[in-house]
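Trainee: Predicted model, plus sequence, below.
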Amino acid sequence: MTLTYVTGGIRSGKSEFAEQLAFSQAGRVLYVAFGVQTDQEMEKRIDIHKKRRPSDWDVLEEPNELTSVQTVYQDYDVILVDCISSWLANQCMWLTEQELKEDNKKTSLIEEVELWLKGIQENQQHVFVVSNEVGLGGVALSSLGRFFQDVLGKINQLLAAEADEAYAVFSGLPLRLK
């Protein structure tokens, strides 16, 4: 397995850059999409991603499952996961105010990503993972926002540590970190 991690701010161009990297690889591509159409604005964002993708790429739209869908990966040479931050946001939508205060909920989400990483390490694909960078902004004002920042910050660190290559995209310009 080869893991390439691509991070950046919202609308930085990170997804498009990761798509270009995946396109440069030979073989069958699976695009794992976690975005959920919650309103018209989100529908437009999802449509932009769909229109950019090559028509021969397969798509797995699964907003909540991370580890249980890994068996699907075996039929592909390249996996593009876009994006881990959307997966985490989907998990956070159902949390109670009490769960936001519990360290064990943070831990269980981080452990799920660790389990997913272990699963992909056992395969031979080239995996590209996209995630939003949360370390450049201020501390969120709400408990949900702080929970999200804390968990995603740790997940991003795990992904970057495990990655063979890591990039940060700023204003459409990729910067190779690793």
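Mentor: All right, it came through fine.

Trainee: contacts, neighbours, all on C-alpha from now
Mentor: OK.

Trainee: This structure: helices as residue ranges?
Mentor: 14-23, 40-52, 70-73, 84-92, 97-100, 103-121, 143-162 (DSSP state H).

Trainee: what angle do the fourth one and helix 103-121 make?
Mentor: Right, helix 84-92. 140 degrees (axes from the mean of the first three to the mean of the last three Cα atoms, to 10 degrees).

Trainee: can you give me the angle helix 84-92 makes with helix 143-162?
Mentor: 140 degrees.

Trainee: now the first one
Mentor: Going by the same axes, to 10 degrees, helix 14-23 is angled at 30 degrees with respect to helix 143-162.

Trainee: I'd like to know how many residues surround residue 54.
Mentor: Using other Cα atoms under 10 Å, residue 54 is surrounded by 11 other residues.

Trainee: Contact partners for it?
Mentor: Taking Cα atoms under 8 Å, 6 or more residues apart in numbering, we find residue 54 in contact with no residue.

Trainee: JSON lines please, covering the helices of the chain and showing distance to residue 30 and mean neighbour count.
Mentor: Listed next are the helices of the chain as JSON lines, based on distance: least, Cα to Cα, whole Å; neighbours: other Cα atoms under 10 Å:
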{"stretch": "helix 14-23", "distance to residue 30": "10", "mean neighbour count": "20"}
{"stretch": "helix 40-52", "distance to residue 30": "13", "mean neighbour count": "12"}
{"stretch": "helix 70-73", "distance to residue 30": "7", "mean neighbour count": "13"}
{"stretch": "helix 84-92", "distance to residue 30": "15", "mean neighbour count": "20"}
{"stretch": "helix 97-100", "distance to residue 30": "33", "mean neighbour count": "13"}
{"stretch": "helix 103-121", "distance to residue 30": "14", "mean neighbour count": "15"}
{"stretch": "helix 143-162", "distance to residue 30": "19", "mean neighbour count": "18"}
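
Trainee: Alongside the first one, take a look at this:
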Amino acid sequence: MKGKIILFTGGARSGKSLAAEQYAISQGGPLAYIATAQIYDQEMESRVALHRQRRADQWQTFEAPYDAHLAIEQAAQGSKVILFDCLTLYTSNLLLDPNGSQEPEDKYQYMIEQIDKLIMSAQKTKTTVIFVTNEVGMGIVPSNALARQYRDLSGSANQKVAAVADEVYLVVSGLTVELKKIAVNFNREV
């Protein structure tokens, strides 16, 4: 039996995390949550607390700001559903990794390798792995190089996961639409 890969995307505060949590609960437990956020300030601490409060005790949480593919492998051992929240924060962690290269081409290659590891780990499980990500490419072009690099890397990560996902959901203003069923495939490589 092969697990499924599900992707929830949308803008900031669109309701995508809540929709992904509800989807996960509807699949039955046990449930695992892979948290990629790092708490650097009080505002982020409040956001994390809200997510924890919503999940209550029915979730086993794995903290994975780096090497999240290992967290997927570990979570899969005791879970039916894994919620990975979120791919864009994980991309940010990889981009700003103090141990990583400062060269843009090297950072891009490193990030792609890490996303490929995530995908391979998810594909090897017998669980449903739900990725949550922000759609960051629908706004204006950022004015600084780091923000543009982040947008580009996030877009590449999103496309890679969407390409292998069994289901892809777009959440806008709390409304969820399944995209994979209505998507047009022009057989292009990501």
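Mentor: Alright, I've got the coordinates. All values derive from a computational prediction rather than experimental measurement.

Trainee: Work out the TM-score between the chains.
Mentor: The TM-score (TM-score structural alignment, normalised by the length of structure 1) is 0.93; 176 aligned residues with a Cα RMSD of 1.6 Å.

Trainee: In a markdown table: the helices of structure 1, plus distance to residue 176 of structure 1.
Mentor: Below are the helices of structure 1 laid out as a markdown table (distance: least, Cα to Cα, whole Å):
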| stretch | distance to residue 176 of structure 1 |
| --- | --- |
| helix 14-23 | 12 |
| helix 40-52 | 23 |
| helix 70-73 | 26 |
| helix 84-92 | 19 |
| helix 97-100 | 34 |
| helix 103-121 | 21 |
| helix 143-162 | 12 |
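
Trainee: For structure 2, which residue occupies the most central location?
Mentor: residue 87 (2.7 Å; Cα atoms, centre = their mean).

Trainee: What's residue 160 of structure 1 aligned with over in structure 2?
Mentor: With TM-score structural alignment as the criterion, residue 160 of structure 1 lines up with residue 162 in structure 2.

Trainee: Could you check how far that match is from residue 39 of structure 2?
Mentor: Look at residue 162 of structure 2 and residue 39 of structure 2: by Cα to Cα, to the nearest Å, they are 28 Å apart.

Trainee: same question, residue 59 of structure 2
Mentor: For residue 59 of structure 2, the distance to residue 39 of structure 2 - Cα to Cα - is 20 Å.

Trainee: who has more neighbours, these two?
Mentor: residue 59 (19 against 12).

Trainee: what residue of structure 1 takes the place of the more buried one?
Mentor: Match for residue 59 of structure 2 (TM-score structural alignment): residue 57.

Trainee: Test my guess that that match contacts residue 26.
Mentor: No: Residue 57 of structure 1 lies out of contact with residue 26 (Cα atoms under 8 Å); the separation is 11.8 Å.

Trainee: ok, now which ones touch the match of residue 160 of structure 1?
Mentor: 7, 168.

Trainee: 6 Å instead?
Mentor: Residues near residue 162 of structure 2 by Cα atoms under 6 Å, 6 or more residues apart in numbering: none.

Trainee: how far away is it from residue 5 of structure 2?
Mentor: 9 Å.

Trainee: same deal with residue 103 of structure 2?
Mentor: Counting by Cα to Cα, the gap from residue 103 of structure 2 to residue 5 of structure 2 is 32 Å.

Trainee: And for residue 94 of structure 2?
Mentor: For residue 94 of structure 2 relative to residue 5 of structure 2 (Cα to Cα), the value is 22 Å.

Trainee: Neighbours of the nearest residue to residue 86 of structure 2 once chain neighbours are set aside, how many?
Mentor: Nearest residue to residue 86 of structure 2, sequence neighbours excluded (Cα to Cα, 6 or more residues apart in numbering): residue 132, at 4.9 Å. Neighbours of residue 132 of structure 2 under the rule other Cα under 10 Å: 26.

Trainee: for residue 132 of structure 2, what are its contacts?
Mentor: 7-9, 85-86.

Trainee: To which residue of structure 1 is it aligned?
Mentor: Checking TM-score structural alignment: residue 132 of structure 2 goes with residue 130.

Trainee: what does residue 25 of structure 1 align to in structure 2?
Mentor: Per TM-score structural alignment, residue 25 of structure 1 is aligned with residue 27.

Trainee: what sits against the residue nearest to that match when sequence neighbours are not counted?
Mentor: Leaving aside its sequence neighbours, residue 27 of structure 2 sits nearest to residue 81 (Cα to Cα, 6+ apart; 7.2 Å). Contact partners of residue 81 of structure 2, counting by Cα under 6 Å, 6+ apart, are 31, 127-129.

Trainee: Make JSON lines out of the residues you listed and add neighbour count and distance to residue 116 of structure 2.
Mentor: Compiled in JSON lines, these are given as follows (neighbours: other Cα atoms under 10 Å; distance: Cα to Cα, whole Å):
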{"residue": "31", "neighbour count": "25", "distance to residue 116 of structure 2": "23"}
{"residue": "127", "neighbour count": "23", "distance to residue 116 of structure 2": "18"}
{"residue": "128", "neighbour count": "23", "distance to residue 116 of structure 2": "17"}
{"residue": "129", "neighbour count": "29", "distance to residue 116 of structure 2": "14"}
